[in-house]
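Chemist: Structure of the sequence below:
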Amino acid sequence: MTHTAKRPVTVVTGGSRGIGAATCVRLADEGHDLVLGYVRDSAAAEETAAAVRKAGARCVVVRADTAVEADVERLFDTAEAELGAVTGLVNNAGVTGPLGRLTDATTENLRRVLDVNLLGYLLCCRRAARDMTARGGGAIVNISSAAATLGSPGEYVHYAATKAATDALTVGLAKELGPQNVRVNAVAPGTIETDMHATMGDPDRPAKAALVTPLGRPGRPAEIAAAVAWLLSPDASYTTGTILRVAGGR
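Modeler: Have a look, this model is predicted:
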């Protein structure tokens, strides 16, 4: 992308670590300016922002809980004020809660997973849709999961349920916004090597998942970031309503 062309401005939620961080760096390499939303780890967020700036992109870091409407509005308001009109959204912020059977899950955990993974995605999509339709175009990529179709029994069926909802949101919103030139797609990762597994109580989960994955290994965050970058790019200009599965064959 030349410096004379207007650079895309993309909001990435959950951008401090894992898939979100890899996505920020990949998009910076491809000419996007970034708004990095994060909820907890400011040091990790700043580290990712530094990598984005090193790639030659502008980056604004915003602490925001996507389950809170006011935070979502502030995230997008800050993006517009500091970088200009938002042209892309990567809905990535998500939580699983502890691994285990549904019978053992607390109501508090169920509510938090629903609030972040579903309500948060809806709030971000709503704001992005309002802004993008007003300006005549844009692209949204929701991060789903292979769990949406696998169901994740014994691990987190409630998380899987929110990801199935993400797929329905993606298909429906793509049809709703297509006439306004706003594309909506999703990437559904399989098991990826991130610190999410340790956070939910099973650091060895990627190695175990590799045993039942046709490609014989967990995925890497950069492999998901590449799929997201393609869906946001002009190369995907006729792609909308698609759930792109990047799961090693699962």
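
Chemist: C-alpha only now, for contacts and for neighbours.
Modeler: Noted.

Chemist: need the longest helix for this structure.
Modeler: With DSSP state H setting the assignment, residue counts place helix 157-177 as the longest helix in the chain.

Chemist: roughly how far is that helix from the heart of the chain?
Modeler: 13 Å (CA atoms, centre = their mean, to the nearest Å).

Chemist: Need the contact partners of that helix.
Modeler: 95-96, 101-102, 110, 113-114, 117-118, 121, 129, 133, 142-145, 147-152, 182-186, 240-243 (CA atoms under 8 Å, 6 or more residues apart in numbering).

Chemist: Strands of this structure, start to end?
Modeler: Counting by DSSP state E, the chain has strands at residues 9-12, 33-38, 59-63, 88-91, 138-143, 182-189, 243-246.

Chemist: if I look at the residue nearest to residue 100 when sequence neighbours are not counted, how far off is residue 222?
Modeler: Nearest residue to residue 100 in three dimensions, chain neighbours excluded: residue 155, at 4.6 Å (CA to CA, 6 or more residues apart in numbering). Using CA to CA, to the nearest Å, residue 155 is found at 25 Å from residue 222.

Chemist: Now the second one, please; I'll put the structures next to each other:
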Amino acid sequence: MSSWVTVVTGGSRGIGAAICRRLGAEGHGVVIGYMRDADAAEKVAEDVREAGGRAVTVRGDTSVEADVERLFEVAEGELGPVTGLVNNAGVTGPLGSLADAATADLRRVVDVNLLGVLLCSRRAAQLMAPRGAGAVVNVSSAAATLGSPGDYVHYAATKAAVDALTVGLAKELGPSGIRVNAVAPGMIDTEMHAAMGDPGRAHRAAAGIPLRRPGRAEEIAGAVAWLLSEEAGYATGAVLRVAGGR
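Modeler: Coordinates of the predicted model:
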């Protein structure tokens, strides 16, 4: 597309921030959705602008319908028609067994990781389908097939649902010219592990990864950027695993 405008949820840190920076460098107008840290989101926006892209930040909760409506309204009002969506926002809750998980944590994981993706995808479809073009990339996880026993099986379950959504929505929206794909990261070295209470987790896991190291956020961003690009114009309904061989 000649003028990309891409919404990235959870764009203020980690994988989301890397995606925003990569897309900005490739000429996208980037809408950086974030939940709490306005300063971090604005720093990512500055990086996008320095790379030659346009950027706007929008605060909101993707599991809240009104916030999703506003996210896309600001995107279209400030940068133009939305051509791309990256559903990156996600939460894990504390590490541990399902038996010990709090109901509030389970509900939040489902609300953000599944309902939020559904709400954002629905709004993108409503906008893109009449225009006959667009691309959606969902950030899934290798946990969807590994199950993550003892860590967060509830998180893994939501990511498996995202994979199913990717396949079904690709078939539903394909006739309208909209592609839907997913990237499934493995163990990526981001601040998410510290937020879960285990900052050294990614590097400790390296011995069980065939490539013997955790991934970098920039490696996920590259996969997302390719799936959004015209080079991937015949790819839809795919779940691209970027997990070091796991």
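
Chemist: Mind telling me the TM-score for this superposition?
Modeler: TM-score of the superposed chains, computed with TM-score structural alignment, normalised by the length of structure 2, equals 0.99; 246 aligned residues with a CA RMSD of 0.7 Å.

Chemist: ok so, going back, residue range for the longest helix of structure 1 in structure 2?
Modeler: The aligned range for helix 157-177 of structure 1 in structure 2 is 153-173, by TM-score structural alignment.

Chemist: Stretch 122-134 of structure 1 maps to which residues in structure 2?
Modeler: Going by TM-score structural alignment: stretch 122-134 of structure 1 matches residues 118-130.

Chemist: do the same with stretch 43-57 of structure 1
Modeler: Taken onto structure 2 by TM-score structural alignment, stretch 43-57 of structure 1 occupies residues 39-53 there.

Chemist: And residue 5 of structure 2, what's its match in structure 1?
Modeler: Using TM-score structural alignment, residue 5 of structure 2 sits opposite residue 9 in structure 1.

Chemist: just checking, its match touches residue 88?
Modeler: Yes: contact between residue 9 of structure 1 and residue 88 holds when scored by CA atoms under 8 Å: they sit 6.2 Å apart.

Chemist: picking that back up, what sits against the match of residue 5 of structure 2?
Modeler: If you count contacts by CA under 8 Å, 6+ apart, then residue 9 of structure 1 has 32, 33, 34, 35, 83, 84, 85, 86, 87, 88 around it.

Chemist: what's the neighbour count on the last one?
Modeler: The number of residues packed around residue 88 of structure 1, counting by other CA atoms under 10 Å, is 25.

Chemist: Could you pull out the buried residues of the match of stretch 122-134 of structure 1?
Modeler: Using 16 or more other CA atoms under 10 Å as the test for burial, stretch 118-130 of structure 2 gives 118, 119, 120, 121, 123, 124, 125, 127, 128, 129.

Chemist: Tell me which residues touch the fourth one, please.
Modeler: So the one you mean is residue 121 of structure 2. 85, 87, 136.

Chemist: Dead centre of structure 2: give me the residue that sits there.
Modeler: Geometric centre of structure 2, nearest residue: residue 88, 1.6 Å, by CA atoms, centre = their mean.

Chemist: Looking at structure 1, name the residue matched to that residue.
Modeler: Checking TM-score structural alignment: residue 88 of structure 2 goes with residue 92.

Chemist: what residues are up against that match?
Modeler: 12, 13, 14, 15, 19, 20, 142, 143.

Chemist: again, but for residue 58 of structure 1
Modeler: 33, 34, 52, 83.

Chemist: residues in contact with the first one?
Modeler: Yep, that's residue 33 of structure 1 we're talking about. Taking CA under 8 Å, 6+ apart as the test, what residue 33 of structure 1 contacts is 7, 8, 9, 10, 27, 57, 58, 59, 83.

Chemist: Check the contact between residue 10 of structure 1 and residue 32; I expect there is one.
Modeler: Yes: Residue 10 of structure 1 lies in contact with residue 32 (CA under 8 Å); the separation is 6.6 Å.

Chemist: residue farthest from the centroid of structure 2?
Modeler: Max radial position in structure 2 (CA atoms, centre = their mean) goes to residue 99, at 27.8 Å.

Chemist: how close does the aligned residue in structure 1 for that one sit to residue 156 of structure 1?
Modeler: With TM-score structural alignment as the criterion, residue 99 of structure 2 lines up with residue 103 in structure 1. For residue 103 of structure 1, the distance to residue 156 of structure 1 (CA to CA) stands at 10 Å.

Chemist: which bit of structure 2 covers stretch 227-246 of structure 1?
Modeler: By TM-score structural alignment, stretch 227-246 of structure 1 lines up with residues 223-242 in structure 2.

Chemist: got the buried residues for the matching stretch?
Modeler: Using 16+ other CA under 10 Å as the test for burial, stretch 223-242 of structure 2 gives 223-225, 227-229, 236-242.

Chemist: what does stretch 50-65 of structure 1 give?
Modeler: 50-53, 55, 57-65.
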